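A.B. asks: Have a look at this prediction, sequence included:
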Amino acid sequence: MKKYLKHLCAVSALTVAVVSPSVVYAQAKAKPVGPIACPDYKRGPTNIPSQKVGKKVGQALEFYNNDQVTEALDVLYDIETSDGFDRAFTDRFIGNLLATQNGQGKKSIEFLSKAVASNELNDSDQVGTIKLIADLSLQEEEYDDAIKWYNQWMDVTCKEDFDAYFRISNAYYQTGKFAEIIEPINKAISLADKPNKTAYALKMTSYYNRKMYKETIAVQEDIVRLFAEDKAQWTQLGFFYLLVEDNK
């Protein structure tokens, strides 16, 4: 079973940091999403599929557990129902299975988006699906959509999240919107459990690409203080000093 993967890679001579995630999900073991944190939140009713749909889903699960994803999808595609929850549940299941298949990211997003738009899913499934769509959009290089979905996830859950803000910042980087990087990356940095070198490098890159060298140096000085063991950061700081003719 494939697991969710994420890797960070440095680009350019200045070791510009950027996330390049390969996002693959297994339906039964998706990364858990925390509870909705809105102060006025009241848990909605918990629904389950109808007997007719549940029987089909059971058949699909049996195929899935035997690594027969194509056969599982065929069973799910065959489900016809006019019930709102049954339809949303089925579309979500199809989308999650498609997300495990190479080259099916865009099709997965189509089914998952339909499930979310119906507002029929149980609360935890609804917010988890929104987050999955955001991750898949980033994987598919649909950066504007990724930003929209990450922001929607934080709005719906009333949660601020390092990973969401970091990925929003990366999406802005990928689209060349360097000024827009600063607000979300500052929030990501403030939410990190410990100093994150890649987040600081992304912030530095925002300033450097806009030729804001004073601010670039200030961030790079922070990086050197926080990650003094990384020799490359010292030489990079020296390069920036030379850039502004701070020879001393």
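C.D. replies: Noted; the coordinates are in hand. Keep in mind that this is a model prediction, so the values were computed, not measured.
A.B. asks: Every contact and neighbour count from this point should use C-alpha atoms.
C.D. replies: Will do.
A.B. asks: Now do the strands in the chain.
C.D. replies: 8-11, 16-19 (DSSP state E).
A.B. asks: Put this next to the first one:
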Amino acid sequence: MKLSGLARVALCATALLMSAATFAAKKDTKSVDEFPNATRKEPKATMVEREQRELSKAADLVNDGKGMEALPIVEKVLGNPKSSKYAQAFALQLKGRAYWDDDNEAEALAATIKAIELDALPNVHQFGLIYQVAQMYMQDEKYDQALSWIDRWEKESGQNTADSLALKSNLFYRLERYQDAIGTMKQAIAKSDAPHESWNQILMASYYELDQFDEAAALVQSQLAKKPNDIKLIKQLATIYVNGDKYPQAIEVLSKAKAQGLITSPEDYMQLAKLYANADKPKDAADTLREGMSKGVVQPSLEAYRLLGDVCSQSEDDACTIDAYTKASPFAADGNVDYQLGYYLYYAERSAEAKEALNRAISKGGLRQEGEAYVMRGDILSDLNDNAGAMADWRKAATFPSTKTMAEQRIKAATTGVKLRRPSTRK
């Protein structure tokens, strides 16, 4: 898995390089022990002047983004049997960084692990490299290995930080150990004064995988208490309620946001309209869509007009239904919208327009109810006194199993001179 340049720099920053010259200047000074609980004993790190000189030059090249130019110097140190273990480990650390910057992750990983195995670097560098290896394995989607290395980092460094716990939780999530991911991420968040947004997302995703929607909702509600107008959080909470089959709560969240002027995207309007429709509130759904359209937020489209037609149909507003399906028709690649339009036009006693709609439906094809389309067009043609056309359509409908009986009844009635009567109301 390739990383962006910025992400690669961030990853390498977990193991900061110190030039040999800098080390030499500071080796006699006392520094704060960053790992007071480490189980690894701090090794004695020494270099001869020649090693310091060569590795200082190589380190400067690597830090200047010229890692490939540093490799010959590094290999010279590694090829010298008299080089100290510390010099070799430092050289391998440089080699790993150079290859990482060159996008050669396999060589970078191999060199970094060799540097760790020499067990000669100061704790601050040794532990930094162990942590980096965990991250590298994670980027390569080798999550078991990554988890093993972060466990090693915790054990040897004696540390348990918010960042390390968050990384570990992320690994648990990717390994589908969701309960472990939840428990570990809660610890990470508790340890941090400013938890990263991505941490909450991992926690949220883990709740989702375990269908723990109440816990997920509680998490978002706690975030909303701090950012009450964050539309991203509001929509996230609504989605959680939908997944938990709590549609009234989802509607309440989004409708309140709309009243506050926070609902501004076409997706938001469409989602709220669909929620109203699913909650058997078609009038509210239609009003929401009309508002979005009137504001120019919801643009003309098949989805928008078809949804408006559907909810108007639910509320038995035939004028709205016909108007919406008429506007949806030009956007439709198949004939299903025109079939619905024809149906409503026919029962609105607008048979000529219904005929045109059914003609388009059959011509476009892709009908879910093809037999029914021929039956209806036959009925429309009969109403228009085109008996021959009606008979032809009914005979066609008789070839479909779903409409065979219906069509044959019409054919029999027509051949005996019985005029088909339009039902007084649609069903």
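C.D. replies: In hand now; what should we look at? Since we're looking at a predicted model, the values are computed, not measured.
A.B. asks: Determine which stretch of the strands of the first structure is the most buried.
C.D. replies: Using mean count of other C-alpha atoms under 10 Å, the stretch among those with the largest mean neighbour count is strand 16-19, at a mean of 21.
A.B. asks: Would you format the strands of the first structure as TSV with distance to Phe63 of the first structure included?
C.D. replies: Shown next, in TSV, are the strands of the first structure (distance: least, C-alpha to C-alpha, whole Å):
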stretch	distance to Phe63 of the first structure
strand 8-11	34
strand 16-19	34
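A.B. asks: In contact with the residue most central in space within the first structure, which residues?
C.D. replies: Taking C-alpha atoms, centre = their mean as the criterion, Asp135 is the residue nearest the geometric centre of the first structure, at 3.4 Å. The contact partners of Asp135 of the first structure, by C-alpha atoms under 8 Å, 6 or more residues apart in numbering, come to 23, 146.
A.B. asks: Quick check: the aligned residue for Val69 of the first structure in the second structure?
C.D. replies: Residue correspondence to the second structure (TM-score structural alignment): Val69 of the first structure is matched to Gly67.
A.B. asks: In contact with its match, which residues?
C.D. replies: Contacts of Gly67 of the second structure (C-alpha under 8 Å, 6+ apart): 58, 61, 95, 97-99, 101-102.
A.B. asks: give me that answer again for 10 Å
C.D. replies: Residues in contact with Gly67 of the second structure (C-alpha atoms under 10 Å, 6 or more residues apart in numbering) are 58-61, 74, 94-102.
A.B. asks: Aligned to Ser206 of the second structure, what sits in the first structure?
C.D. replies: Using TM-score structural alignment, Ser206 of the second structure lines up with Ser206 in the first structure.
A.B. asks: what about the nearest residue to that match once chain neighbours are set aside, neighbour count?
C.D. replies: Excluding the flanking residues, the one nearest Ser206 of the first structure by C-alpha to C-alpha, 6 or more residues apart in numbering is Phe178, at 4.8 Å. Look at Phe178 of the first structure: counted by other C-alpha atoms under 10 Å, it has 21 neighbours.
A.B. asks: hang on, Phe178 of the first structure packs against Pro184?
C.D. replies: No: look at Phe178 of the first structure against Pro184 with C-alpha atoms under 10 Å: they stay out of range, at 11.4 Å.
A.B. asks: what's the overlap in contacts for these two?
C.D. replies: 169-170, 172, 203.
A.B. asks: Looking at neighbours, which among those is most surrounded?
C.D. replies: Neighbour tally across those (other C-alpha under 10 Å): the maximum, 30 neighbours, falls on Ser169.
A.B. asks: still on that earlier bit, out of the shared contacts of Phe178 and Pro184 of the first structure, the closest to Phe227 of the first structure would be?
C.D. replies: Lys203 (15.2 Å; C-alpha to C-alpha).
A.B. asks: Roughly how far does the closest one sit from Leu191 of the first structure?
C.D. replies: Distance of Lys203 of the first structure to Leu191 of the first structure, computed by C-alpha to C-alpha, to the nearest Å: 15 Å.
A.B. asks: before we move on, what about Ala199 of the first structure?
C.D. replies: Distance of Ala199 of the first structure to Leu191 of the first structure, computed by C-alpha to C-alpha: 11 Å.
A.B. asks: what do you get for Asn96 of the first structure?
C.D. replies: Asn96 of the first structure sits 29 Å away from Leu191 of the first structure, going by C-alpha to C-alpha.
A.B. asks: Would you agree Ala26 of the first structure is in contact with Leu98?
C.D. replies: Yes: counting by C-alpha under 10 Å, Ala26 of the first structure does reach Leu98; the two are 9.4 Å apart.
A.B. asks: Perfect, that will be all.
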